[in-house]
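Q: From the sequence below, what's the structure:
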Amino acid sequence: MEDRDAFLADFVERYNAKFAKALAKPDNLHRTLNIEPDRLAEAFCLRNKRYVTKDLTPTYDRKRIRLEVNDLTRGLAGKYVDVYEMPDGRIPVRAKDVALPCSILNPHQKRVTHAAITENKHLSALLAHIKQEQEKATLPTKVKPVSAKRGYKKTGRRPPGRPSKMEAYYERRRAERAAEG
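A: Coordinates of the predicted model:
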């Protein structure tokens, strides 16, 4: 262990002596950051372009984002906006670096929960009925082909029709044998 540490210290000195370059100017020449810290967070987020539909709702990550109707958003139908996914979970929408007022519509949150039924005493009967209907709707339905819907059932036999050429040949042969015998 001590041999390794001694070797490493000696190696670092030799490596720096061989490859180190002297500074052209000893001053700190980094530019100062002249943007606000909120904009710095945009560098660490996912940014995607999304199409805005006629009803001002772009989609992102299976969520519909509804833009509020105002002077900024009226002209965005049929155009693309920037959707940012921040590390803290926020999803702001921008068009030409202007933040747009919006709300997120999540289709998975449209279910009536048991807590909602117990909280609202006046609507509890109606909410219970809605929950029952939703549970009925979630039962899987048996999918039938179109022919089964119309009443077709397989019997395993071929329908009567025109005989094949082989069947006609064997029928003639049987008739000839019957005539001979």
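
Q: contacts, neighbours, all on C-alpha from now
A: Noted.

Q: Quick check: which helices or strands does the helix ranked longest in the chain pack against?
A: Counting residues, the longest helix found in the chain (DSSP state H) is helix 2-19. In terms of contact count using 3 or more CA pairs under 8 Å, 6 or more residues apart in numbering; DSSP states H and E, helix 2-19 is assigned no packing partners among helices or strands.

Q: Now do the strands in the chain.
A: Using DSSP state E, the strands of the chain run over 46-51, 59-60, 63-67, 80-85, 93-95, 98-100, 102-105.

Q: Could you also give me the structure for this next sequence, so I can compare it with the first?
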Amino acid sequence: MQYFWVVLASYLIGSIPASYLTARYWKGIDIRNLGSGNVGTTNVWRNAGPVAGVVALAGDLGKGVLAVILAKHFGGPVLVALSAMAVLTGHSWPIFLGFKGGKLVATGVGVIAAISLPVGAIAAAIWVFTVVVTRYVSVGSVLAVSSIPFLMLAFHLERPYLALGVFIAIIAVYKHIPNMKRLLAGTESRVRKLF
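A: Purely as a prediction, here's the structure:
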């Protein structure tokens, strides 16, 4: 029964719409009506500015870290993996925003970093490198999340965490299907040249 409450709490933590709240209280805007309409860090950055984007990023990362810390307090890898899946599900389909949420990349990085800092750091480095080279946040996100199961294998993480890595990759890629369609059509937004 304890597992149930921890997993439920993790879902509710994930459902806290950090990016939406940041944009709403920082700039007085509804981020769902601007840009891509996505409730995520990139859309906040583009429409509310870099400071608001960093605040939103911190909030989304923090949700993932908090859920893992909570689960580690009450159980082992199975509970941690289940709670991580729950916080990511909450972020992607939040009860507080009519089940229309973000693409789970930032919260996913928070989760992974709290479980294995090396895996989280390498996935984040893949994201940064890809975005710098291609200037497409979506390409960096898809490549970074797709690398997670393989990185977990390389670092010999327990099977529940490997299942979590596969879960993250599948859901994040699914969430980025509209971006991939825009990439193929040549209409996907690029970030400004960084270097």
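
Q: Once they're superposed, tell me the TM-score.
A: TM-score of the superposed chains, computed with TM-score structural alignment, normalised by the length of the first structure, equals 0.18; 51 aligned residues with a CA RMSD of 4.8 Å.

Q: if we can go back for a sec, among the strands of the first structure, which is nearest Ala148 of the first structure?
A: Distance to Ala148 of the first structure, taken as CA to CA, is lowest for strand 63-67 among the strands of the first structure, at 38.0 Å.

Q: list the buried ones in the closest one?
A: The neighbour-count check on strand 63-67 of the first structure (16 or more other CA atoms under 10 Å) flags 64-67 as buried.

Q: From the residues you listed, pick the one nearest Val83 of the first structure.
A: Using CA to CA, Ile65 comes nearest to Val83 of the first structure of the buried residues of strand 63-67 of the first structure, at 9.6 Å.

Q: how near is the closest one to Val98 of the first structure?
A: The spacing between Ile65 of the first structure and Val98 of the first structure, counted by CA to CA, to the nearest Å, is 16 Å.

Q: And Leu127 of the first structure, by the same measure?
A: 41 Å.

Q: re earlier: flag every buried residue along the longest helix of the first structure.
A: Taking 16+ other CA under 10 Å as the criterion, helix 2-19 of the first structure shows none as buried.

Q: Mind jotting down where the helices sit in the second structure?
A: Along the second structure, counting by DSSP H, helices occupy 2-15, 18-27, 41-48, 50-74, 77-92, 105-115, 117-134, 137-154, 159-175, 177-185.

Q: Make CSV out of the ones you listed and add mean neighbour count.
A: Supplementary listing: the helices of the second structure in CSV, determined by neighbours: other CA atoms under 10 Å:
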stretch, mean neighbour count
helix 2-15, 20
helix 18-27, 20
helix 41-48, 22
helix 50-74, 21
helix 77-92, 27
helix 105-115, 26
helix 117-134, 18
helix 137-154, 20
helix 159-175, 19
helix 177-185, 14
